[in-house]
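K.L.:
Any chance you could fold what I've pasted below:
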Amino acid sequence: MAVYTELSKPFLKELADDYGLGRVTSASGIPEGSVNTNYLLEAAKGKFLLRLDEVKRENELKREIDLLSFLRKHSFPCPHPMQDRMGRFYRNFNNRCVSLFKYQEGKVLAPARLKPSQLETIGHTLGDLHVIGKAYKKGIDNRFSFERIADLYLTVRSRLPNYFRKICRTLDDEVEYLTRYLESKLPKGVIHGDIFADNLLFRGERLTAMLDFDAACRGKFIFDIATAVNALCFVDGAYSLDRFRYLLSGYESVRTLSLAEWDAFPNELRFSSLRFTVTRLHDFFLQPVDGKNRVDKDFREFFDRLRVLRRERQGGMEPLLMAMATGYDYRKYQKVKATERRQA
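P.N.:
Here you go, the predicted structure:
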């Protein structure tokens, strides 16, 4: 959501006319984020979010809009894509796809400010996404699968400066480890892929919107949960067991994790950390962007998590592992499975 592309006044007027927005009084770039260009439009008919896709191709954007439309029909709190007077969900500007969304009220809270009730709400909403998404039968390619991240790392590695040698040794070892131990045969479906605090809007205790489905795809549910844990439960350099429990309690109130998922949890945390370390390194070293507009997210945030998960430094990993080892309630799981059979 950085500002990489400047909009022209004629284009904004054409857009406002086609969407029936009335006169645009303000178009301000939103500096947060690192992938797409976003503007907040204020017009006679209200506030709107304009997005220019800097990475996705047209067919990928079509799939994202189709998924969002499906989720909206099921009352899931997500962005609301708008159609213009011709029924179009997007158009072209400087070889980039431009889409418009209704502005959604709410505040982004820093991870450390999220209350237990809000963490439970996030877990519950993520569980809702996974359950609702089971009815979505269209395929969505996973741009961030382990195989693709491993390939991306090889590309990035060849371009890193010499002072990254120690970091590269750690990442080399992690890729080799996950190649051998990452489990692929786990429950899959529609996942968000990027559950960070700045993609969640709250009004008081209510989560009004889960934003930024740019990385949404068909993937492992446990990876989605692991990313949420990495993003929301790692505070002041360590994993918080209490935050982990609140988040998982909310999630399991909707969908119970299987034993295989609990077993895979530690490695999925590691893969999530690797994924964001590598993509952030790629964005910094391989994406040529004008420095004044560029928004770089520090790869060290997730590299530090990876070191904790690899037990190379302290950071609350042992209590987390114990919670995962004892978190699987076999009796609860059997009860859920019995209910599912009766409903079938």
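K.L.:
Only C-alpha atoms from now on, for both contacts and neighbour counts.
P.N.:
Will do.
K.L.:
just checking, what packs against the lengthiest helix in the chain?
P.N.:
The longest helix of the chain (DSSP state H) is helix 259-285. The contact analysis (3 or more CA pairs under 8 Å, 6 or more residues apart in numbering; DSSP states H and E) places helix 259-285 against helix 146-157, helix 165-181, helix 221-232, helix 300-309, helix 317-326.
K.L.:
Tell me which of those helices sits most buried.
P.N.:
When the helices and strands packed on helix 259-285 are scored by mean count of other CA atoms under 10 Å, the highest mean neighbour count falls to helix 221-232 (a mean of 24).
K.L.:
and that one with helix 300-309, angle?
P.N.:
110 degrees (axes from the mean of the first three to the mean of the last three CA atoms, to 10 degrees).
K.L.:
For the very next helix or strand once past helix 221-232, give me every contacting residue.
P.N.:
Sequence-wise, the next helix or strand downstream of helix 221-232 (DSSP states H and E) is strand 234-235. Contacts to strand 234-235, defined as CA atoms under 8 Å, 6 or more residues apart in numbering, come from residues 111-112, 240, 305.
K.L.:
helices and strands around the helix or strand following strand 234-235, which ones?
P.N.:
Per DSSP H and E, the first helix or strand lying C-terminal to strand 234-235 is strand 238-239. Under the contact criterion of 3+ CA pairs under 8 Å, 6+ apart, strand 238-239 touches helix 317-326.
K.L.:
Identify the residues contacting the helix it packs on?
P.N.:
By CA under 8 Å, 6+ apart, helix 317-326 touches 238-239, 241, 244, 262-263, 265-266, 308-309, 311.
K.L.:
what about the helix or strand following that helix, distance to the chain center?
P.N.:
Following helix 317-326 in sequence order, the next helix or strand is helix 330-343 (DSSP H and E). Averaged C-alpha coordinates place helix 330-343 at 30 Å from its chain's average position (CA atoms, centre = their mean, to the nearest Å).
K.L.:
Report the buried residues of helix 330-343.
P.N.:
residue 333 (16 or more other CA atoms under 10 Å).
K.L.:
what are the ranges of the helices in the stretch 1-150 of the chain?
P.N.:
9-19, 58-73, 116-132, 146-157 (DSSP state H, counting those that start in this stretch).
K.L.:
could the contacts of strand 234-235 be laid out in JSON lines, adding distance to residue 78?
P.N.:
Listed next are those as JSON lines, based on distance: CA to CA, whole Å:
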{"residue": "111", "distance to residue 78": "20"}
{"residue": "112", "distance to residue 78": "23"}
{"residue": "240", "distance to residue 78": "28"}
{"residue": "305", "distance to residue 78": "28"}
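K.L.:
Most neighbours among the residues you listed, which one?
P.N.:
residue 305 (26 neighbours; other CA atoms under 10 Å).
K.L.:
Please report which of the contacts of helix 317-326 has the highest neighbour count.
P.N.:
Going by other CA under 10 Å, residue 239 tops those with 25 neighbours.
K.L.:
Closest to the centroid, which residue in this protein?
P.N.:
Centroid check for the chain by CA atoms, centre = their mean gives residue 194 as the closest residue, at 1.0 Å.
K.L.:
next up, for comparison:
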Amino acid sequence: MQMATEDQLVREIAGWLKKHYPAEMLSTERIRRGLMNEKWIVESDKGRLFVKSYHPKRYKMHDLEFREKIETALQLQLLFYQSGGPCPEPVTLEGRCMHILPCGRYITVMTCCPGSMVPAGMIGEQQMYSLGRASAEMHVVWDLAAASGSGAAVPPEELHWRLSHEEMKRTWEAGWDAARDASERVRNALRLQKSIIDSLGDDDLAPSTAGWSHLDLWADNLLFEGDALAAIVDFDRARYSFPTLDLGRAVLSGTLNEQGFRTGAVLAFIEGYRSVRSLPKGALLKAIKYVWCVESFWWIRPSLESFSVVPTRFAEEMIHIAEQWEQLDDLLGDI
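P.N.:
Just a heads-up that it's a prediction; the model follows:
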């Protein structure tokens, strides 16, 4: 399939909006964030909209099973919005949130939310409280929908991101082999990674409760107005996994800076979460460790030192957690 140009995409999006929304496109502003997928803020005579085009080199959109996973994630976003949750409203057509243009590209269209991003590591205490509360509300909505057998929320047979020692060891060995010519910093990070893998017990690889999870609650996917969370965005990765992963990712992104975890912001997040949903002591510690088990293989890589800004932030989080692994129980175990 010939790759559509940006002008062609904008024209076809304008035609889709006029036919199906219906709205007249007045102007577009390209958002150049994220990897490959094209995104726009669209000014229309019906208000501001957000449009994302899924790039075929980023996502396997020719694969029906994969498309359905993204459609399910968007349906979960719609459920959260309909419950009053702070997130954009996906525009549906014949009950679906993903739409196809004449050129063959798949798109989503949704309302725009107010607010602005806060840099990673700098989200304030009241903001973290608000995020914790909203995260718990999101999990409750999805748990109730799953329990009632509601549409997209019916749990699949397989859990996403279930780990095993054997898989982790194989992945580490492949990374170590590829890092023969890497810097000493990278090789030291890999050595530390291996020592942690060898120390893991079964309990570290088994978060207690499965459920629908956003799986991408990091700073760039959060909008704030003052001290309050305005919106959670980008639900594309939402899968049936372990909701505690959302806690770990949010706390890492929101509260970890060069000096370590900002304890007040960590406690505020957990307080907000517990104001809606019970959370046993030690759950955050387990969540942080599980996030590391999943993500450290993405970011601790031979190419680490050539990363751009965003991957570098994730790699630094993984290295910091690895370096502090033995101290994590004292830092987070009583929360």
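K.L.:
still on that earlier bit, tell me the two of the contacts of strand 234-235 of structure 1 that are most distant?
P.N.:
112 and 305 (16.0 Å; CA to CA).
K.L.:
returning to what we had before: just the closest of the contacts of helix 317-326 of structure 1 to residue 53 of structure 1, please.
P.N.:
Closest to residue 53 of structure 1, out of all of those and judged by CA to CA, is residue 265, at 32.2 Å.
K.L.:
related to what we said a few turns ago, out of the helices of the stretch 1-150 of structure 1, the one nearest residue 198 of structure 1 is which?
P.N.:
Of all the helices of the stretch 1-150 of structure 1, helix 116-132 comes closest under CA to CA, at 12.5 Å.
K.L.:
Helix 221-232 and that closest one, what's the angle between them?
P.N.:
Using the same axes, to 10 degrees: helix 116-132 of structure 1 against helix 221-232 is 160 degrees.
K.L.:
With structure 2 overlaid, how far apart is helix 116-132 of structure 1 on average?
P.N.:
When structure 2 is overlaid, helix 116-132 of structure 1 sits 1.3 Å from its aligned residues on average, using mean CA distance after the TM-score superposition for structure 1.
K.L.:
quick one: that helix aligns where in structure 2?
P.N.:
Here helix 116-132 of structure 1 aligns to structure 2 at residues 125-141, judged by TM-score structural alignment.
K.L.:
which other residues reach the matching stretch?
P.N.:
79-80, 83, 85-86, 211-213, 224, 226-229, 243, 246-247, 254, 264-266, 268-277.
K.L.:
just stretch 308-317 of structure 2 next, same as before
P.N.:
Taking CA under 8 Å, 6+ apart as the rule, stretch 308-317 of structure 2 contacts 252, 256, 296, 299-300, 304-305.
K.L.:
Buried residues in that stretch, which are they?
P.N.:
Neighbour-count burial for stretch 308-317 of structure 2 [16+ other CA under 10 Å]: 311-317.
K.L.:
With stretch 21-34 of structure 2 instead?
P.N.:
23-25, 28.
K.L.:
Between the two ends of it, what distance do you get?
P.N.:
Terminal residues of stretch 21-34 of structure 2 are spaced 26 Å apart (CA to CA, to the nearest Å).
K.L.:
Report the distance from that stretch to the chain centre.
P.N.:
23 Å.
K.L.:
Near residue 6 of structure 1, how many other residues are there?
P.N.:
11.
K.L.:
what do you get for the one 4 residues further on?
P.N.:
Here the neighbour count serves as a burial measure; for residue 10 of structure 1 (other CA under 10 Å) it reads 9.
K.L.:
re the thing from before, in a markdown table: the buried residues of stretch 308-317 of structure 2, plus distance to residue 145 of structure 2.
P.N.:
As requested, the buried residues of stretch 308-317 of structure 2 are exported to a markdown table (distance: CA to CA, whole Å):
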| residue | distance to residue 145 of structure 2 |
| --- | --- |
| 311 | 34 |
| 312 | 37 |
| 313 | 35 |
| 314 | 32 |
| 315 | 35 |
| 316 | 37 |
| 317 | 33 |
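K.L.:
Looking at those residues, point me to the pair that's furthest apart.
P.N.:
Largest pairwise distance in those, by CA to CA, is 9.9 Å, between 311 and 317.
K.L.:
Checking my notes, the residue nearest to the centre of structure 1 in a helix, right?
P.N.:
No - Residue 194 of structure 1 is assigned coil when assessed by DSSP: H, G, I helix; E, B strand; the rest coil, not a helix.
K.L.:
Pick the one among the contacts of helix 317-326 of structure 1 closest to residue 139 of structure 1.
P.N.:
Checking these one by one against residue 139 of structure 1 (CA to CA), the nearest turns out to be residue 265, at 24.5 Å.
K.L.:
on that earlier part again, now the longest helix of structure 1 against helix 165-181, angle please.
P.N.:
Counting by the same axes, to 10 degrees, helix 259-285 of structure 1 lies at 150 degrees to helix 165-181.
K.L.:
and the angle from helix 259-285 of structure 1 to helix 146-157?
P.N.:
Helix 259-285 of structure 1 runs at 30 degrees relative to helix 146-157, counting by the same axes, to 10 degrees.
K.L.:
Just the buried residues of helix 259-285 of structure 1, please?
P.N.:
Within helix 259-285 of structure 1, the residues scored as buried using 16+ other CA under 10 Å are 259, 261-284.
K.L.:
returning to that earlier point: can you tell me which residue in structure 2 aligns to the residue nearest to the centre of structure 1?
P.N.:
Using TM-score structural alignment, residue 194 of structure 1 pairs with residue 216 in structure 2.
K.L.:
what sits against that match?
P.N.:
234-235, 237-238, 246, 249.
K.L.:
For residue 335 of structure 1, find the nearest of the helices of the stretch 1-150 of structure 1.
P.N.:
Going by CA to CA, the one of the helices of the stretch 1-150 of structure 1 nearest residue 335 of structure 1 is helix 116-132, 17.5 Å.
K.L.:
Identify each buried residue in stretch 42-55 of structure 2, please.
P.N.:
So stretch 42-55 of structure 2, judged by 16+ other CA under 10 Å, has buried residues 42-44, 48-55.
K.L.:
And the furthest pair within these?
P.N.:
44 and 55 (23.6 Å).
K.L.:
how close does the nearest residue to residue 171 of structure 2 once chain neighbours are set aside sit to residue 314 of structure 2?
P.N.:
The spatially closest residue to residue 171 of structure 2, leaving aside those adjacent along the chain, is residue 297, at 7.5 Å (CA to CA, 6 or more residues apart in numbering). Per CA to CA, residue 297 of structure 2 is found 11 Å from residue 314 of structure 2.
K.L.:
Then residue 111 of structure 2?
P.N.:
29 Å.
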